[in-house]
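Participant: for reference, the sequence and a predicted model appear below.
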Amino acid sequence: MAKNIRQQMVPDLQHLRILVAEDEFFVANDIALWLERAGATIIGPAPTLREAMESLSSADDIQVAVLDINLNGELIFPVADELVRRSVPVIFYSGYDTMNVPERFKSVARLSKCAGSADLVSAVFEEYLQNLSTLAPAGLGVPDQSVIDLIPGLRLRARQLTPNAEAADYLVERTLERAIVSVASRCRSQPLDQWLHEMMVAIHLESPYGLN
């Protein structure tokens, strides 16, 4: 039962378009399968640096990238540079735990190939959410609260609504997933924390007994 609950708590990636660059066939297949099962659309997987660069040229709507650092002896950094230029969040998914990366990539998320499917999907979701920053309605360019800063408060509110810790965390995830989809309809005058808390209560009322 606990395993089933954890599986249900994997975030819905909401059809995010994710570039995957990986030279090992079976690893690339696993990554694509895990992310597609979570709702993502895969660009690639690209097994070489050249093919990854071609994917960048043909796709201008990439939202997250999962990149192996070493593709058949070529380092992925030119691809990462272009993605950073486009403000696309990058995750280095590599078996080289001790490999040095250039200083400009020190803040890029890194995940070991020993990580499982739930870890990868959660990392993709968190990086995308972090990149959204505020969930502010498009085109307004006005400073807003940070979603990441609001998560502790959301978790506390969720625990007030349901005493089960796993169900509470799932409620937070569902709230953030719905917020990403619904951001265009948010009234800009409403504080972000108030909007998210009201959304959480509405979701809880839809399913007051926890996971469904």
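Facilitator: Great, that's in hand.
Participant: rest of the way, CA atoms for contacts and neighbours
Facilitator: Fine.
Participant: buried residues in whatever helix or strand Glu51 lives in?
Facilitator: For Glu51, the host element (DSSP states H and E) is helix 49-58. Buried residues in helix 49-58, counted by 16 or more other CA atoms under 10 Å: Leu49, Ala52, Met53, Ser55, Leu56.
Participant: second structure follows, compare the two:
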Amino acid sequence: MTPLPPAPLHAASAHGPRGTGGGAPHIGDVPALRRRAPVLVVEDEALIAMDLADQIEADGGVVLGPAATSEAALALLAAAPEIGAAVLDVVLGRDTAFAVAAALTRRGIPFVFYTGYDDLRAPPEFAAAPVLDKTHGWREIKRALRRERRSLRTEVEALLPELRVIAREIAGDAETGDRLIERTLARAADEVASRRHYPSVDAWLRHMMKHLAFGRDPGVN
């Protein structure tokens, strides 16, 4: 079998993510931090919330919130057409932010747990989520979001040759298979947080690829 040429992670997609008409973004990027999509801040301590919001805005960002309860955060999340990332205080009075984390994961929005507790006991599905204590500011939070994506991008690059073989087998020809890979990478870049629902990056991408090929997405026939 002739070896397949490598496919770049930023290969152009016919439709681009979310139908924007652009190329597929690098998985190593945090699109929200490039597009100035709002950053949801969930924090019940007013001074900390205001300070963090000020730091985000000073960095050129847009803040959604701050929300002091999970109920308020979920309402903001439901009403916002686009949220790029979120910073979640874990303990909100007698409540926690785990319901918000679950909603963010369903929408593929990356987030960081921001806590004053040394021993965070998160549900297993959030075990891989970045955790920072409250001595850190927005710059460190932004770095944590980017580190998570860079690590993911390295894993994806290693899997690409095998994934391209599978895509071409599914699609039936090389050109359509490569378009399927491009759309899979674009979707993965948009929905990075959904990775936490799967046991491995390989399983995540294969499921996404099959959904695009056989599900409701019209981009690959």
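Facilitator: Happy to help now that I have it. The model shown is predicted, which means the values in this text are computed figures rather than measured ones.
Participant: hmm, back to that, make a markdown table out of the buried residues of helix 49-58 of the first structure and add distance to Ala40 of the first structure.
Facilitator: Listed next are the buried residues of helix 49-58 of the first structure as a markdown table, based on distance: CA to CA, whole Å:
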| residue | distance to Ala40 of the first structure |
| --- | --- |
| Leu49 | 22 |
| Ala52 | 18 |
| Met53 | 20 |
| Ser55 | 16 |
| Leu56 | 17 |
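Participant: re earlier: where does the helix holding Glu51 of the first structure end up in the second structure?
Facilitator: Under TM-score structural alignment, the alignment places helix 49-58 of the first structure onto residues 70-79 of the second structure.
Participant: by how much does the matching stretch deviate from the first structure on average?
Facilitator: Mean deviation of stretch 70-79 of the second structure from its aligned counterpart in the first structure after superposition (mean CA distance after the TM-score superposition for the first structure): 0.8 Å.
Participant: and the alignment partner in the second structure of Ala80 of the first structure, what does it touch?
Facilitator: In the second structure, the residue paired with Ala80 of the first structure is Ala101, using TM-score structural alignment. Contacts for Ala101 of the second structure (CA atoms under 8 Å, 6 or more residues apart in numbering) come out as Leu88, Phe111, Phe126.
Participant: in a helix, that's where Lys142 of the second structure is, yeah?
Facilitator: Yes. According to DSSP: H, G, I helix; E, B strand; the rest coil, Lys142 of the second structure belongs to a helix.
Participant: that one matches what in the first structure?
Facilitator: Aligning on TM-score structural alignment places Lys142 of the second structure opposite Val121 in the first structure.
Participant: what does Leu92 of the second structure give?
Facilitator: Using TM-score structural alignment, Leu92 of the second structure pairs with Leu71 in the first structure.
Participant: can you check Tyr117 of the second structure too?
Facilitator: In the first structure, Tyr117 of the second structure lines up with Tyr96, judged by TM-score structural alignment.
Participant: could you do Met50 of the second structure as well?
Facilitator: For Met50 of the second structure, the aligned position in the first structure is Asn29, judged by TM-score structural alignment.
Participant: what strand or helix carries its match?
Facilitator: Under the criterion of DSSP H and E, Asn29 of the first structure resides in helix 25-37.
Participant: now that helix on the second structure. Mean distance?
Facilitator: Its aligned residues in the second structure lie a mean 0.8 Å from helix 25-37 of the first structure after superposition (mean CA distance after the TM-score superposition for the first structure).
Participant: check which element follows that helix along the chain.
Facilitator: Downstream of helix 25-37 of the first structure, the first helix or strand assigned by DSSP H and E is strand 41-46.
Participant: isn't Trp138 of the second structure up against Gln55?
Facilitator: Yes. Contact criterion CA atoms under 8 Å: Trp138 of the second structure and Gln55 qualify, at 6.1 Å.
Participant: roughly how far is the host helix or strand of Asp149 of the first structure from the heart of the chain?
Facilitator: Asp149 of the first structure belongs to helix 147-161 when assigned by DSSP H and E. Remark: helix 147-161 of the first structure is offset 18 Å from the chain centroid, using CA atoms, centre = their mean, to the nearest Å.
Participant: contacts for it, please.
Facilitator: Outside helix 147-161 of the first structure, the residues within contact range by CA under 8 Å, 6+ apart are 129-130, 133-135, 165, 168-169, 171-172, 192-193, 196-197, 200-201, 204.
Participant: which of those fall in helices?
Facilitator: If you go by DSSP state H, the contacts of helix 147-161 of the first structure have 129-130, 165, 168-169, 171-172, 192-193, 196-197, 200-201, 204 in helices.
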